[in-house]
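Q: here are the coordinates; sequence isn't available:
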C-alpha cells in the first residue's frame, strides 16, 4: 500500500536533488533509485564538493549525511538554507541522537533519518507536506538489530580492535567479544 502512495508522490517543478554521503556505493545506489522516482540527482562525497555544487546551482532537495570525512554535513545544510530557503533538506546519519537531530533541524533541515534508510523512506521524508510526519517504514529493524549494527560500525571504525571498540562503547571487552562472536539478530 505504501508503494502505491510513493508511485503517486513526485517532486515539484524543480526536481533537482543533491545527495551528500562519503559512502560512494551508497550514494550511487540512492541516486539511481531517486532518479527512478522523478528526481534529478547530483552526488557529492565531501563537504567541499557539496558546497561547490550548492554555490553553482542550489538544489530544491538535498539528502546530507551528518558525518563526512572532511567535515560536518550541517555545514552543507546551513549553506543550502542560506542560498535557497525553500529547499527540503533531509539529514541522514548512522549516529541517531536527539542532540544531533535538534541541531540539524535548527540549522534548517526539514527532517532527520537514521541509517539504514532506503529510497522509499527518503522520498517520503522529502515529499512530506506540512507538519505531517511521513508514515513509518514497512521494514523496521528490531532494537536488537539496530544495536548490533551500531556495534559493528564502531568495531569497523576501530580497525577491528576489540579493546578500543569496547572502550568507545563503554562495554566490558569480554561482553563485546561474546556479542561479536554471535550472528546478528534479524
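A: Cool, the structure landed. Since this is a predicted model, take the numbers as computed values, not measurements.

Q: going by C-alpha atoms from here, please, whenever you check contacts or count neighbours.
A: Fine.

Q: quick one: distance of the lengthiest helix in the chain to the chain centre.
A: In the chain, with assignment by DSSP state H, the single longest helix is helix 143-157. Put simply, helix 143-157 sits 16 Å off its chain's centre (Cα atoms, centre = their mean, to the nearest Å).

Q: show me what counts as buried in the helix or strand that it is followed by.
A: The helix or strand immediately downstream of helix 143-157 is helix 162-169, counting by DSSP states H and E. Across helix 162-169, burial judged by 16 or more other Cα atoms under 10 Å covers 162, 163, 164, 165, 166.

Q: want to compare, so here's the second one:
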C-alpha cells in the first residue's frame, strides 16, 4: 500500500509513550499517522491536512480534548473521531458524542479496539443494563463531572455551583473515578 492510499489518522495525546506506541501500532495497521501532544497542535495539523480518522485524549494540559473534537467536526463532519480517556464519565461521553465523536473508549484501549470503534455506525441494543445501581461515590463523581462540563471546565464556577470549597473540589477531581 503506498502512502497516498493510506487513510490519514490524527492522534492527539499528551502521554508521549502512549502516543508513540499507538502511532506505531496504527501505522502497522495501514494508517498514515500524524501526531500531536496538545489540542492546539492537533488543530494546526488538522487544518493543514484534514484527517479521515482521529484519536483524541480527553484530558490534556490546556484545552480539553472535547474542544478538539468540536474543531475537527467543524473542519470535516465526516472525520471518524474516537475519544480516549482514563477519566471516563457519563457526562463527558455524552458531550463527546454530541460534539461529533463516533465512540468513546476508556484507557487503556488497544489499536484493534480503536479500529473497531471507527467502524461502529450504530449503537448496541444488546448491551446489558446493570442490575445494581451506581454506588454513592460513583454518583457523586458523575455529578461533579456533569456540573464541571456545564461550566466548561471552570473549577471556581463549578465549586460555587456545587456549594463546595474550591480546594475540596480540586481534591475530588484529582482522584481517579470510583467503581460503579
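A: Good, I have the coordinates. Keep in mind that this is a model prediction, so the values were computed, not measured.

Q: what does the TM-score come to for these two?
A: After superposition, the two chains reach a TM-score of 0.65 (TM-score structural alignment, normalised by the length of the second structure), with 128 aligned residues with a Cα RMSD of 2.4 Å.

Q: what's the burial count for the counterpart of residue 92 of the second structure in the first structure?
A: When the first structure is aligned by TM-score structural alignment, residue 92 of the second structure is paired with residue 100. Neighbour count of residue 100 of the first structure, defined by other Cα atoms under 10 Å: 16.

Q: centroid residue for the second structure?
A: By Cα atoms, centre = their mean, the second structure has its centre lying nearest to residue 83, at 2.9 Å.

Q: which strand or helix spans the counterpart of it in the first structure?
A: Per TM-score structural alignment, the equivalent position to residue 83 of the second structure in the first structure is residue 91. Using DSSP H and E, residue 91 of the first structure sits in strand 88-93.

Q: picking that back up, so which strand or helix has the match of residue 92 of the second structure?
A: Residue 100 of the first structure belongs to helix 98-107, assigned by DSSP H and E.

Q: what inclination does that helix have with respect to strand 88-93?
A: 160 degrees (axes from the mean of the first three to the mean of the last three Cα atoms, to 10 degrees).

Q: any idea which helix or strand comes after helix 98-107 of the first structure?
A: Heading C-terminal from helix 98-107 of the first structure (DSSP H and E), you reach strand 111-114.

Q: that next one vs the second structure, average offset?
A: Comparison of strand 111-114 of the first structure with the second structure after fitting gives an average deviation of 0.4 Å (mean Cα distance after the TM-score superposition for the first structure).

Q: for that strand, report the contacting residues that lie outside it.
A: Under the criterion Cα atoms under 8 Å, 6 or more residues apart in numbering, residues 89-96, 101, 104-105, 122, 125-126 lie in contact with strand 111-114 of the first structure.

Q: let's go with 10 Å and repeat that
A: Contacts to strand 111-114 of the first structure, defined as Cα atoms under 10 Å, 6 or more residues apart in numbering, come from residues 63-66, 88-97, 100-102, 104-105, 121-122, 125-126, 128, 133-134.

Q: from residue 61 of the second structure, how far out is residue 42 of the second structure?
A: Per Cα to Cα, to the nearest Å, residue 42 of the second structure is found 13 Å from residue 61 of the second structure.

Q: that'll do, ta.
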